[in-house]
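Visitor: Just need the structure, nothing else, for what follows:
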Amino acid sequence: MIKRTAQKIIEESLYKGKVITIYGARRVGKTTLSKAILESQRAAGKRVNYLNCESSNVKNRLETTNELQLKDFLGDYELVVLDEAQNIERVGHILKLLVDTYPDIQIIATGSSSFELSNQVGEPLVGRGREFKLLPFSTGELAADMGMIDLSGRLESLLRFGSYPTVFGVSETDAKEELNDIAGKYLYKDILAFENLRNSDLLLDLLKLIALQVGNEVSLHEIGTILGLAGTTVKRYIDLLEKCFIIFRLPALSRNLRKEIAKSRKIYFYDLGIRNALIQNFNTLDIRNDVGALWENFCIVERMKRNEIRRFRPNTYFWRLYSGPEVDYIEEHGGRLDGFEFKYGTTGKFRPPRRFIETYENSTVNLVNPDNWYEFTLK
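Guide: The predicted model follows:
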């Protein structure tokens, strides 16, 4: 089993009087991670328990504000995992009651979609909790398990099939089946319930349009026109898809020049296997016309994973002038801007955009390609 980097960080945060919440899309390994933490803590002599909140019995017993009944149900354990905790009504208030009344019981709550769990948990647990976001395997986790040489040999596979735990390392046939299963059965489950929608065709069509525009600026008006939806409706669905850890947005940087793109957004996928399943394109890279977009998406999401595990949260952007010069990805931190351009091909000399360097003091722009990608995503 590939060890998740988050496990060590989460274990270092235990028994400090705070609820630990683990968010992530379905099938990214939240249950596996929480059970690994339980086993580790059991081996250290702690009394631990696992509760599946999709069970009606567990759900009913936890939906009370009677602290004595809660304590009676939880028992004499030092660490309790509440898996899929978003199924518990008013879960945030119940977690607040538990941490305030029984601070010696460490609670770990997992949730498959942030719009269900964090909306209920966020405000009640202000100052009482720590949040962790779990994504598909990162290249850092994979490199720690197999080494950089073997991982580099699987780079094309990562661009085609992504890194969901149940997908990575299996045959291409099995990978396609699993990704189609996730995209068909699990991807929209929370949104359909939240929006009371019975048909996922609309969300599927929206995601297909986004998938075909990875690396380009996305027009909500244009998407709305194609789908027959108002721009505000498109924005709401994109918000929900982002909160379900399917896609994420990157805004434009614009501060000094009139010719800078200001209000545009780019949209990327948290996993390229899901993106490719949506458009049913698992072809090898030598016969694809979207390799540049795949490479850009891959580098940015792997950098995000790196930053998340380090608890490093810079402001992030892309930059472009109407006349063409652009920077694919920018991190703003410590009063400086660090820009990156992503090129899958390694030919030609790279020159940073002159207008960007001249306009923003203390800025840099570096090239990320298959020869040095690990420095960008791992170091």
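
Visitor: alpha carbons only for contacts and neighbour counts from here, please
Guide: Fine.

Visitor: Spit out the contact partners of Val301.
Guide: 268-271 (CA atoms under 8 Å, 6 or more residues apart in numbering).

Visitor: how about a cut-off of 7 Å?
Guide: Shown in contact with Val301 (CA atoms under 7 Å, 6 or more residues apart in numbering): Tyr270.

Visitor: want to put them side by side, so please do this one too:
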Amino acid sequence: MHPQGAVFDEVQNAPDLLGYLQVEVDERPEAGRFLLTGSQHFGLSDAVAQSLAGRAGVLHLLPLSLDEVRRFPSPPADLLTTLFTGGYPRIHDRGIPAERWLSDYVTTYVQRDVRQVLNVGDLESFSTFVRLCAGRSGQELNLSALGADAGIAHNTARAWLSVLETSFLCFRLPAWHANLNKQLVKAPKLHFLDSGLLCHLLGIREPGQLAHHPLRGAIFESWVVSEVYKVQVHAGREPRVFHFRESRGLEVDLLLEEAGGAMLTEIKSGATVASDFFEPLRRLSELLRRRGLAAPELRLVYGGDEAQRRTDVEIVPWGEVAERKW
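Guide: Sure, this is the predicted structure:
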């Protein structure tokens, strides 16, 4: 910490402070003097951009990644507990039961943050909307259908989803639609950034309930995608992550766009590997090659514990996701 600096927490509650800091920084432009933090992203980035443009760097602190969770003294040891507890720091550094902390978090988020930002009159409808979004994590986003199910207008659904995104509860994984053919689906997928919060919103109250839950595959997919997303964001990179689907049925869960090529990843929550898991990867790889693109790297992430190799496909167990380069 700078010897003559200061830390300002919850700075979104004191927007006038930024103007004073601008004057101070202009007079003494020493890097690292002030650290500004806020639990709300709403409006904070705009305020910083207006008052401190060119004078401040912005870091988005997402829920902890698997690699970060494992740095605590007693990290979860198995997949189901990892998914259930998620990556919010207080659960791990204070040993607070995940269900209790997440229940308090959701209540605080809805009653304080959302009321301040959206002026939502019907908090019950918003709570229903959030849970409906959780039920669609890992699925293609259809805002009209989502709004209809929640009993709200399309524009309201769009505005409410934007709030969930700016508060880092979820994000849209865009469809990759290079000029391959006219059959590509362009709708994004919705993914929650924290599997623990996702489990809570889905009514999962202990890890064992995940074993046979109908949405276990979607929860695992969102967890893997969010891990890759966090790797790129925490490295200061603009995420280049997508999903791929064409109307004739070919679908790949995760596509990373890289300089000169791509990485294709299928995600399966089962503890064993079946031969048909590789078919979408190989079909899309062949399609890319026929279009003159470089042969992509192929990966399968699964819910088992053993790293394997199948000629052209690297098989990554869930526990080694954090160790791979993405």
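
Visitor: Now compute the TM-score of the two chains, please.
Guide: Aligned and superposed, the two chains score 0.84 in TM-score terms (TM-score structural alignment, normalised by the length of structure 2); 300 aligned residues with a CA RMSD of 2.3 Å.

Visitor: can you pull out the strands in structure 1?
Guide: 19-23, 48-52, 79-83, 106-111, 129-133, 247-251, 265-269, 315-320, 326-333, 336-342, 363-368 (DSSP state E).

Visitor: Just send those back as a markdown table, with mean neighbour count too.
Guide: Below are those laid out as a markdown table (neighbours: other CA atoms under 10 Å):
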| stretch | mean neighbour count |
| --- | --- |
| strand 19-23 | 25 |
| strand 48-52 | 18 |
| strand 79-83 | 23 |
| strand 106-111 | 25 |
| strand 129-133 | 18 |
| strand 247-251 | 19 |
| strand 265-269 | 23 |
| strand 315-320 | 19 |
| strand 326-333 | 20 |
| strand 336-342 | 20 |
| strand 363-368 | 18 |
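
Visitor: Mind putting these into TSV with distance to Ser157 of structure 1?
Guide: Converted to TSV, the strands of structure 1 look like this (distance: least, CA to CA, whole Å):
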stretch	distance to Ser157 of structure 1
strand 19-23	26
strand 48-52	34
strand 79-83	31
strand 106-111	29
strand 129-133	24
strand 247-251	20
strand 265-269	16
strand 315-320	26
strand 326-333	23
strand 336-342	18
strand 363-368	19
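
Visitor: out of the ones you listed, which comes closest to Met304 of structure 1?
Guide: Proximity to Met304 of structure 1, assessed across those by CA to CA, is greatest for strand 315-320 (9.7 Å).

Visitor: so where is that closest one in structure 2?
Guide: The aligned range for strand 315-320 of structure 1 in structure 2 is 240-245, by TM-score structural alignment.

Visitor: And the contacts of that stretch?
Guide: So stretch 240-245 of structure 2 is contacted by 173-176, 184-185, 251-257 (CA under 7 Å, 6+ apart).

Visitor: Just the closest of those to Leu198 of structure 2, please.
Guide: Among those, and counting by CA to CA, the member closest to Leu198 of structure 2 is Leu173, at 16.4 Å.

Visitor: Can you tell me the closest non-neighbouring residue to the corresponding residue of structure 1 for the closest one?
Guide: The alignment partner of Leu173 of structure 2 in structure 1, by TM-score structural alignment, is Leu250. Leaving aside its chain neighbours, Leu250 of structure 1 sits nearest to Lys266 (5.1 Å; criterion: CA to CA, 6 or more residues apart in numbering).

Visitor: Please tell me how far that neighbour sits from Asp239 of structure 1.
Guide: Using CA to CA, to the nearest Å, Lys266 of structure 1 is found at 13 Å from Asp239 of structure 1.

Visitor: For the stretch 101-250 of structure 1, just list every one of the helices.
Guide: 114-121, 139-146, 148-153, 155-161, 172-181, 189-195, 201-211, 220-227, 231-243 (DSSP state H, counting those that start in this stretch).

Visitor: with structure 2 superposed, average distance for the longest one?
Guide: Compared with structure 2 after the fit, helix 231-243 of structure 1 shows a mean deviation of 1.1 Å (mean CA distance after the TM-score superposition for structure 1).

Visitor: what do Lys266 and Asp239 of structure 1 both touch?
Guide: The overlap between the contact sets of Lys266 of structure 1 and Asp239 (CA under 7 Å, 6+ apart) is empty.

Visitor: check contacts around the residue nearest to Leu250 of structure 1.
Guide: Applying CA under 7 Å, 6+ apart, we find Lys266 of structure 1 in contact with 215-218, 249-251.

Visitor: What's the match for it in structure 2?
Guide: Lys266 of structure 1 maps onto Lys189 in structure 2, by TM-score structural alignment.

Visitor: again with Gly122 of structure 1
Guide: Counting by TM-score structural alignment, the partner of Gly122 of structure 1 is Ala49.

Visitor: What of Ala85 of structure 1?
Guide: For Ala85 of structure 1, the residue aligned by TM-score structural alignment is Val11.

Visitor: nearest residue to its match other than its sequence neighbours?
Guide: Closest to Val11 of structure 2 by CA to CA, 6+ apart is Gly38, at 5.6 Å.

Visitor: thinking again about what came up before, burial measure for the match of Gly122 of structure 1, as a count.
Guide: Counted with other CA atoms under 10 Å, the neighbours of Ala49 of structure 2 add up to 15.

Visitor: hmm, back to that, what would the helices of the stretch 101-250 of structure 1 look like in JSON lines with mean neighbour count?
Guide: Formatted as JSON lines, the helices of the stretch 101-250 of structure 1 follow (neighbours: other CA under 10 Å):
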{"stretch": "helix 114-121", "mean neighbour count": "20"}
{"stretch": "helix 139-146", "mean neighbour count": "17"}
{"stretch": "helix 148-153", "mean neighbour count": "14"}
{"stretch": "helix 155-161", "mean neighbour count": "20"}
{"stretch": "helix 172-181", "mean neighbour count": "17"}
{"stretch": "helix 189-195", "mean neighbour count": "15"}
{"stretch": "helix 201-211", "mean neighbour count": "18"}
{"stretch": "helix 220-227", "mean neighbour count": "16"}
{"stretch": "helix 231-243", "mean neighbour count": "17"}
